[in-house]
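Q: build me a model:
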Amino acid sequence: MTDVIYVSKETLEQMKVELQHLKGVERPAASRAIAEAREKGDLKENAEYDAAKEAQGLLEAKIKKMESDLALARILDATDIDTSKVSILTKVTVSNMATKKTVTYQIVSEKEADLKSGKISVTSPIGQGLLGKTIGEIAEVKAPAGIIKFKVEAISA
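A: Now for the predicted structure:
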């Protein structure tokens, strides 16, 4: 997996803080839990020890994934965004051709996607369908419910 992960500066900082928390707080807590369980006797029949070891393994996997994501992360600056077409970090206002509903989305990385705040992932079906479109173009999005047509009304940074 050598895909670059595009993130805003704020998201990159959040990722770094989360990694530091995992390494500085969660990892020592997991080690303490293992040590406490080890003191309770025979390791062959110690469910608490097994659970602590499993939790530690999951934590280490999460840390490894976070380190990998940070290594692949590239910061995108909103001031450098080309608003002539839909791209990552642009805000796009679209009309659903069938329902005539108008919605504004910001196209973001998977890490930043949050539908409630109007941020959709660049890898989502709608995000992929809108990428590269210009104002006035119709995007055909393949959704589980079928093909949905969106008309691009506006693009901004």
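
Q: use CA for all of it now, contacts and neighbours both
A: Fine.

Q: how far away is E140 from E110?
A: Computed as Cα to Cα, to the nearest Å, the E140 to E110 distance reads 21 Å.

Q: how far away is I107 from L130?
A: Using Cα to Cα, which is the criterion applied here, I107 is 9 Å from L130.

Q: tell me the gap between the longest helix anywhere in the chain and the middle of its chain.
A: Assignment by DSSP state H gives helix 47-72 as the longest helix of the chain. Shown here is helix 47-72, whose average C-alpha point lies 19 Å from the average C-alpha point of the whole chain (Cα atoms, centre = their mean, to the nearest Å).

Q: go on, stretch 68-75?
A: Using Cα atoms, centre = their mean, we find the averaged C-alpha position of stretch 68-75 to lie 12 Å away from the chain's own average C-alpha position.

Q: got the buried residues for that stretch?
A: D69, L70, A73 (16 or more other Cα atoms under 10 Å).

Q: please enumerate the strands of this structure.
A: 5-7, 73-75, 91-96, 102-108, 119-121, 138-143, 146-156 (DSSP state E).

Q: turn the ones you listed into TSV, including distance to K62.
A: Below are the strands of the chain laid out as TSV (distance: least, Cα to Cα, whole Å):
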stretch	distance to K62
strand 5-7	17
strand 73-75	16
strand 91-96	31
strand 102-108	22
strand 119-121	21
strand 138-143	31
strand 146-156	35
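
Q: another for comparison:
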Amino acid sequence: MATEKIFPMTQAGKEKLEQELEQLKTVKRKEVVERIKIARSFGDLSENSEYDSAKEEQAFVEGRITTLENMIRNAKIIEEDEMTSDVVSLGRSVTFIELPDGEEETYTIVGSAEADPFEGKISNDSPIAKSLIGRKVGDEIPVVTPGGEMKVRIVEIK
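A: Below you'll find the predicted structure:
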């Protein structure tokens, strides 16, 4: 049997996933079942786009529930005391400047389960995070991204 993937995350990230799971199970699932019931009442299911749409949504919701349950079951909580303060690691925020004259950017490195680039949270599996992990303030590092290679200097780790 294959080993299940471990999902490193903060306690807050795990709680967010648990809230989403609860919402899907208690609210969304019931809404979708109700949509299916209503769509069935429209008659012929073979030409019923409402029914097809509701069934697709049901499949998505059930798939997401399964994914969340797996992530929560295999979560590895990153403890604050496991992180050294002077090295970029999972759970840390890192500020860097793109060289030679770029703007400062700050990201928090999190597990893939709680990554949200719009909130400044990048996955530890991302090219930027992989390049930064294990580095210290002042380090200048090449970072290979889908848009090409850039060089950055770490200015702060929190």
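
Q: any idea what the TM-score comes out to?
A: Between these two chains, after superposing, the TM-score reads 0.83 (TM-score structural alignment, normalised by the length of structure 1); 156 aligned residues with a Cα RMSD of 2.3 Å.

Q: and the strands of structure 1: which comes nearest I63 of structure 1?
A: Distance to I63 of structure 1, taken as Cα to Cα, is lowest for strand 73-75 among these, at 15.1 Å.

Q: whereabouts in structure 2 does that closest one align?
A: Residues 75-77 of structure 2 are matched to strand 73-75 of structure 1 when aligned by TM-score structural alignment.

Q: what's the mean deviation for that stretch versus structure 1?
A: Averaged over the aligned pairs, stretch 75-77 of structure 2 sits 1.5 Å from structure 1 after superposition, using mean Cα distance after the TM-score superposition for structure 1.

Q: got it, and stretch 50-64 of structure 2?
A: When structure 1 is overlaid, stretch 50-64 of structure 2 sits 1.8 Å from its aligned residues on average, using mean Cα distance after the TM-score superposition for structure 1.

Q: what sits up against that stretch?
A: Where contact means Cα atoms under 8 Å, 6 or more residues apart in numbering, the residues beyond stretch 50-64 of structure 2 that reach it are L24, K28, R29, V32, V33, R35, I36, A39, R40, L45.

Q: and for the fifth one, the neighbour number?
A: In other words, V33 of structure 2. Around V33 of structure 2 sit 15 other residues, with neighbours defined as other Cα atoms under 10 Å.

Q: what does it correspond to in structure 1?
A: Using TM-score structural alignment, V33 of structure 2 pairs with S31 in structure 1.

Q: what about its match, distance to R38 of structure 1?
A: If you measure S31 of structure 1 against R38 of structure 1 using Cα to Cα, the figure is 11 Å.

Q: and S117 of structure 1, by the same measure?
A: The gap separating S117 of structure 1 from R38 of structure 1 is 46 Å, by Cα to Cα.

Q: quick one, which of the two is more surrounded?
A: When neighbours are counted by other Cα under 10 Å, S117 of structure 1 and R38 differ, and R38 comes out ahead with 16 against 9.

Q: without its sequence neighbours, what residue ends up closest to the more buried one?
A: For R38 of structure 1, ignoring the flanking residues on the chain, the nearest one in space by Cα to Cα, 6 or more residues apart in numbering is Y49 at 6.2 Å.

Q: residue in structure 2 matching that neighbour?
A: In structure 2, Y49 of structure 1 lines up with Y51, judged by TM-score structural alignment.

Q: count the neighbours of that match for me.
A: There are 22 residues near Y51 of structure 2, going by other Cα under 10 Å.

Q: what does D116 of structure 2 give?
A: Other residues near D116 of structure 2 number 13, with proximity taken as other Cα under 10 Å.

Q: was I right about it contacting I122?
A: Yes. The pair D116 of structure 2 and I122 qualifies as a contact (Cα atoms under 8 Å) at a distance of 6.2 Å.

Q: what about the residue nearest the centre of structure 1, distance to I126 of structure 1?
A: Among the residues of structure 1, K111 comes closest to the average C-alpha position under Cα atoms, centre = their mean, at 1.7 Å. Using Cα to Cα, one obtains 16 Å as the distance from K111 of structure 1 to I126 of structure 1.

Q: residues in contact with the counterpart of V92 of structure 1 in structure 2?
A: With the correspondence set by TM-score structural alignment, V92 of structure 1 lines up against V94 in structure 2. Contacts were defined as Cα under 8 Å, 6+ apart; by that measure V94 of structure 2 touches V88, T106, Y107, T108, I109, I154, V155, E156, I157, K158.

Q: that older thread, and the buried residues of stretch 68-75 of structure 1, which is closest to E10 of structure 1?
A: Distance ranking of the buried residues of stretch 68-75 of structure 1 against E10 of structure 1, using Cα to Cα, places A73 first at 12.1 Å.
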